[in-house]
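Visitor: coords please:
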Amino acid sequence: MRVQKFLKTVFSVLAILLAFSCNQKKYSRIQVSLPISTKKGPLENENLKNWEYKDIETDTLPGISLEKAYATILKNKQPEKVIVAVLDSEVDINSGYFNGHIWTNANEIAENNIDDDGNGYIDDVNGWNFLGNTKGENITNANYEYVRIVRKYNNQFRDKKESEINQELLPAFLKYERAKIKLESEYTKVTRRVKFGEKILQDFLNAKEALKEYFPNGNYTYEKLKEIDTVGNGLSKHVLEIKSVLDYNDSEENMRRVLNDYGNDIKYRLNIKYNARGILQDSLDDISNKSYGSEMLFKKANNYTHGTRMTSVILSMVNNQANEIEVMPVVVEPHGDAHDKDIALGIRYAVDNGAKVINMSFGKEFSMYPEMVYEALKYAEEKKVLIISSSGNDGKELNDNFYKYPNDQTLDNQEDISDNFLKVGASTYSVNKNIKAYFSNYSSLYVDLFAPGYEIYSLFPNGERKKDSGTSISAALTSKVAALIYAYYPNLTASQVKHILMDSGLEYSFEVSTPTKEDKDKTTPFNQLSKSGRVLNAYNALIMADSISRK
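Guide: Reported below is the predicted structural model:
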């Protein structure tokens, strides 16, 4: 439950308001003048359901005004179909929710073991899996990129000092040194978390056993806990333990899941001796070697749900409006970090097969072969394809010391490689200091835009819809709006769509919470947290797209 306060802050809009003829009607960009009246009383779950599509003027919720756009600007207009490639984990393409909206390669015949369209990928009827092989094996867990870097250079640079390295090898050495520090730090951190998690689980199991007389079925309630006599019988600590579990909405299942994930970190993702790539038999440093992968897109979708969830955000309907989008699943993301080669080939595959938007809701702090991805970005730009990525969920400022790949800027000179790439942070439904999601990364150098990414419903492979949060959601929602622009204004270039999305958002200038280790109370004006300083707005974007497309 949340009570929205009277809005006291002032947020700016674009300096120039465009009015233009659209379906013989005049539409003006959203302009908010404060103070305005907000919803009085509590906002229950039903009020916040699909808040991301709401309008700041009409609903006093800082959504993207997509419902408003469909009801006005897009009413009675006919869109073209647009393909959005989802570079991610596997996708549950057989879900009824996605029926009719999974891309089909019309030039490929299913299951005949022939590359009918000659694109180098056999039986790629609905997309391609760069993590699988023809035997049905699939990479689920993979190393983090910094682990791979340490493994690659360990024999060459171990115990060496910077003064001993020649100039040509210095960049690789410095990358290795950073990666080694990161690996040691993460391994220590995860090991501690495992020990702590094991203690928490054991405390719960002890309490469960001690209180089984009172809760034989494990249906714990605060009321029943209060009734238990804890005087002189040793039950007090067990009652407090169960109360803590209820307070944090925790469960034995969740404790074991978290412990299992930490265990997989140690066993696979942080393990320098573990290399999952053997099942693919490809050469990671050779981009021309692309004859690997599989057409199977959903075998492990239940194991890693991320791709399915992002697809559901992109395909979600607004007030039962017909969806203009088809999703092309391209599997590149395991538990761990994606390989640069898979990302680069995934981008090229999507471009060559007709995608206009590529959603990449993932990121990593290190990159072994960034040039592969840079070249793929340029290739996509030539074909007018827009690429959208997430800023990450570390709650930190991105800078030269904390960087997220993929990106369209080099660390050397911070110049753009291309003009078709967007990195998106996450905003919330609070029009106050908490409008930046607490977990969202931000940067006036490396983040382009913000979009809703907090408590938004997504679909899991079992068909269940749950609240979901993360900058991944923000990127997927931005991809949805980008596809919408292409659907109604197909003549626009990727660069034009990128800048429409950035320039048409709503700008908030008030101070927001950006705590750091050194300063827990630090605040920053919201419009300084990204290049644009804005939050995505579909209504304004469509107005601007219409205007630009007429020129």
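Visitor: contacts, neighbours, all on C-alpha from now
Guide: Fine.
Visitor: so what does the helix or strand where residue 466 lies touch, helix or strand wise?
Guide: In the assignment (DSSP states H and E), residue 466 maps to strand 465-468. Under the contact criterion of 3 or more CA pairs under 8 Å, 6 or more residues apart in numbering; DSSP states H and E, strand 465-468 touches strand 456-459.
Visitor: List the buried residues for the strand it packs on?
Guide: Using 16 or more other CA atoms under 10 Å as the test for burial, strand 456-459 gives 456, 457, 458, 459.
Visitor: repeat for stretch 72-90
Guide: By neighbour count on 16+ other CA under 10 Å, the buried set for stretch 72-90 is 73-74, 79, 81-90.
Visitor: Kindly check the end-to-end length of that stretch for me.
Guide: 36 Å (CA to CA, to the nearest Å).
Visitor: Distance to residue 27 for the buried residues of strand 456-459 - can I get that in CSV?
Guide: Shown next, in CSV, are the buried residues of strand 456-459 (distance: CA to CA, whole Å):
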residue, distance to residue 27
456, 28
457, 30
458, 31
459, 34
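Visitor: and of these, the nearest to residue 131?
Guide: residue 459 (22.7 Å; CA to CA).
Visitor: Please name the nearest non-neighbouring residue to that closest one.
Guide: Once flanking residues are discounted, residue 459 sits nearest to residue 465: 4.5 Å by CA to CA, 6 or more residues apart in numbering.
Visitor: Also this sequence, please, to line up against the first:
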Amino acid sequence: AYKELLKKKKSQTVIVAVIDGGVDIHHEDLKHKIWTNKGEVANNNVDDDNNGYIDDVHGWSFLGGKDGDALYENYEIVRIYKKLSKQYSDSVSAETKNTEEYQYWLGIRDSVHNQVRTVVSNFEYYSRIKSTYDYYVEFLKKETKSEELSVKKINALPRSDSTIIRAQEFMELIYQYYGSLETDFDQVLDALDDELKLYNVNADYRSVVGDNPDDPTERYYGNNNVIGPDAEHGTHVAGIIAATRNNRLGINGIADDVIIMPIRAVPDGDERDKDVANAIRYAVDNGAQIINMSFGKEFSPNKQVVDAAIEYAMSKSVIIIHAAGNDGNDIGIKPSYPVKYYNQRDSAKLWIEVGASTSMANEMLPADFSNYSKIRVDVFAPGEDIMSTLPDDSYDELGGTSMAAPVVSGIAALLLSFYPELSPEQVVEIIKRSAVKYPDLEVIKPGSMDELTSFSQLSNTAGVVNTHKALKLAEELSSK
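Guide: Prediction:
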């Protein structure tokens, strides 16, 4: 696309807001692509531009306060559980038990308890496997007289001892399942331990922010630490969109003349509706033309404040790109919030919902984890094994619709940059119309093992985005 279609064309800078968990603004491949608020004087503790946010030089965090930054938040279902727990108990009246809200509360309570039991059970299971694994690894190192184990060395041991036989059989299972004898069970246990933190009903992760969590209309809180305690996800997203091209470092982002506005609103756990709404408003008020939102959750108790922010973004002609989610669900049946629908009639016209595709144009075209919907998903985009930037000048592959969304954000930025005469509505339409269509392709339905369905049933375009085709269509429309 760059060599054939954009070689002699001039571009204009486009601002893309990345609402995420944080962005490493000092990364070698991103540091020249970070938005700077020219109306703000750095570190003078004054709101120079009078936008309500002090020293927001490179963006804003709605997850921080004067005493630090929040990393975790409970899942939304846990927050609902905690709120209703104050209202209901086992000793409520028979009349109360017959109410719709009480039955809802019972469902929430049972769901939380079941999910906690599942995580605890998994933690105990993997703890036992780790203990057995560690024991056999040490045992086999002594038996083979080697610090480097291999399948060949292990199988060469004489099967004359019952412990050797059990060790060989166990390590054979490990190799078959993980494809390697070296397996980091500590990483699995750490992930499960983090999961338990998100279900901890007694935790107060929010207090460091200093806001009123129960006031969804509160606007002005947070701090200017846009990196945060864990910037892996947001840095990866930002790199896909905007990593500096052709600088002999790392990767080439999709869009060249683009600036990233980092806004921190997504914790480990579920983002709060008020933070999402405020992040959208901050992005719009500070000049973002595109907002990338690679996050989602099952419940949205204050959906109205998010809807109002989305409607505000639409009124300012800002394009929103949202990741469909990674649960293998039909989001027409089980939504992943936020959604573009305000109610049954109205929706955000400049919204693109993105599913994740693989590199294979066969039955495995949709990523097995991707959410989908004939009505609510617009396009698919590459979202499996995507190489991009990570904190501390590093790079690695990640997968998810979180990676597919910034691919689309990058394409949208490219179109706005080289064809500024096109309206945002035209840009959204171009991305959809130019997608490579696979209407008759039979694919494995995401979330299933082998159920086949038509690719046309997974999105409303039956298409995978294509930058080259999008630019050719933009040129055609622009010339008219």
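Visitor: The residue opposite residue 476 of structure 2 in structure 1 once aligned: neighbour count?
Guide: The alignment partner of residue 476 of structure 2 in structure 1, by TM-score structural alignment, is residue 547. Neighbour count of residue 547 of structure 1, defined by other CA atoms under 10 Å: 15.
Visitor: repeat for the one 3 residues further on
Guide: By the other CA under 10 Å criterion, the neighbourhood of residue 550 of structure 1 contains 8 residues.
Visitor: just residue 274 of structure 1 next, same as before
Guide: Neighbour count for residue 274 of structure 1, taken as other CA under 10 Å: 16.
Visitor: ok, average deviation of the strand holding residue 466 of structure 1 from structure 2?
Guide: Compared with structure 2 after fitting, strand 465-468 of structure 1 deviates on average by 1.9 Å (mean CA distance after the TM-score superposition for structure 1).
Visitor: and for that strand, what span of structure 2 is it aligned with?
Guide: By TM-score structural alignment, strand 465-468 of structure 1 lines up with residues 395-398 in structure 2.
Visitor: quick one: contacts of that stretch?
Guide: Residues from elsewhere that reach stretch 395-398 of structure 2 (CA atoms under 8 Å, 6 or more residues apart in numbering): 236, 250, 384, 385, 386, 387, 388, 389, 390.
Visitor: Which position in structure 1 pairs with the first one?
Guide: Which is residue 236 of structure 2. Matched by TM-score structural alignment, residue 236 of structure 2 corresponds to residue 309 in structure 1.
Visitor: How many residues are close by its match?
Guide: Neighbour count for residue 309 of structure 1, taken as other CA under 10 Å: 24.
Visitor: Please apply the same query to residue 181 of structure 1.
Guide: For residue 181 of structure 1, the count of nearby residues is 12 (other CA under 10 Å).
Visitor: isn't there a strand covering it?
Guide: No: the assignment for residue 181 of structure 1, made by DSSP: H, G, I helix; E, B strand; the rest coil, is helix rather than a strand.
Visitor: any idea how far it is from residue 172 of structure 1?
Guide: Distance from residue 181 of structure 1 to residue 172 of structure 1, counting by CA to CA: 14 Å.
Visitor: Equivalent analysis for residue 445 of structure 1, please.
Guide: 24 Å.
Visitor: what does residue 521 of structure 1 give?
Guide: In terms of CA to CA, residue 521 of structure 1 sits 38 Å off from residue 172 of structure 1.
Visitor: quick revisit: what residues sit buried inside the strand holding residue 466 of structure 1?
Guide: Within strand 465-468 of structure 1, no residue is scored as buried using 16+ other CA under 10 Å.
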